[in-house]
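1. following is a predicted model, sequence given first.
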Amino acid sequence: MESEISQLEARAALLLSDYRQLRSEHSSLRARVDALETENSVLRDKLSQAISRLEALLARLPEQEDA
């Protein structure tokens, strides 16, 4: 009986340790996802601005006539 209790205590301690580790990892991953989403938004805005500038430049080019 004492041995079974000791084994259960050891398993409970291991599970608690794993839980804490996974919770910490989840927190780190959530922060990373938030940072990547922010970076993605910034890059999307830059791309949109670049497309707008390129479209404006293309609109200013004279049209070629086929000879």
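-> Yes, it's here. Residues are numbered from 1 along each chain as shown.

2. from here on, contacts and neighbour counts on C-alpha atoms
-> Fine.

3. centre-most residue in this protein?
-> Geometric centre of the chain, nearest residue: V33, 2.7 Å, by Cα atoms, centre = their mean.

4. second structure for comparison follows:
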Amino acid sequence: MSRLPELAERIDRLVLRHEELARTNALLSQQVQGLQAERDNLKSRLSAARARIDALLDRLPPETLSAGSAE
């Protein structure tokens, strides 16, 4: 019976550790969601920039493009 208080103390520590890990996990999940949203935003901005560059390249005269590659 003397092991019962020791066991109860270990269980209490395990419960506290579990709660701490659950909070950490929740914070990390929020951080991942924020980073995913930021990544998606950056991918969207990159796609828009590429489209603008492609549109500008399409407006250049053909001889301008070939002269640049001859250098």
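-> Received it, and whenever you're ready, just let me know what you need. It should be emphasised that the depicted structure is a prediction, and the values quoted were computed from it without experimental measurement.

5. care to give me the TM-score?
-> Comparing the chains after superposition, counting by TM-score structural alignment, normalised by the length of the first structure, produces a TM-score of 0.89; 65 aligned residues with a Cα RMSD of 1.2 Å.

6. helices and strands around the helix or strand containing the residue nearest to the centre of the first structure, which ones?
-> For V33 of the first structure, the enclosing helix or strand under DSSP states H and E is helix 2-60. Applying 3 or more Cα pairs under 8 Å, 6 or more residues apart in numbering; DSSP states H and E, we find helix 2-60 of the first structure packed against no helix or strand.

7. chain center to it: distance?
-> The chain centroid and the centroid of helix 2-60 of the first structure are separated by 5 Å under Cα atoms, centre = their mean, to the nearest Å.

8. then stretch 53-71 of the second structure?
-> For stretch 53-71 of the second structure, the gap between its own C-alpha mean and the chain's C-alpha mean amounts to 36 Å (Cα atoms, centre = their mean).
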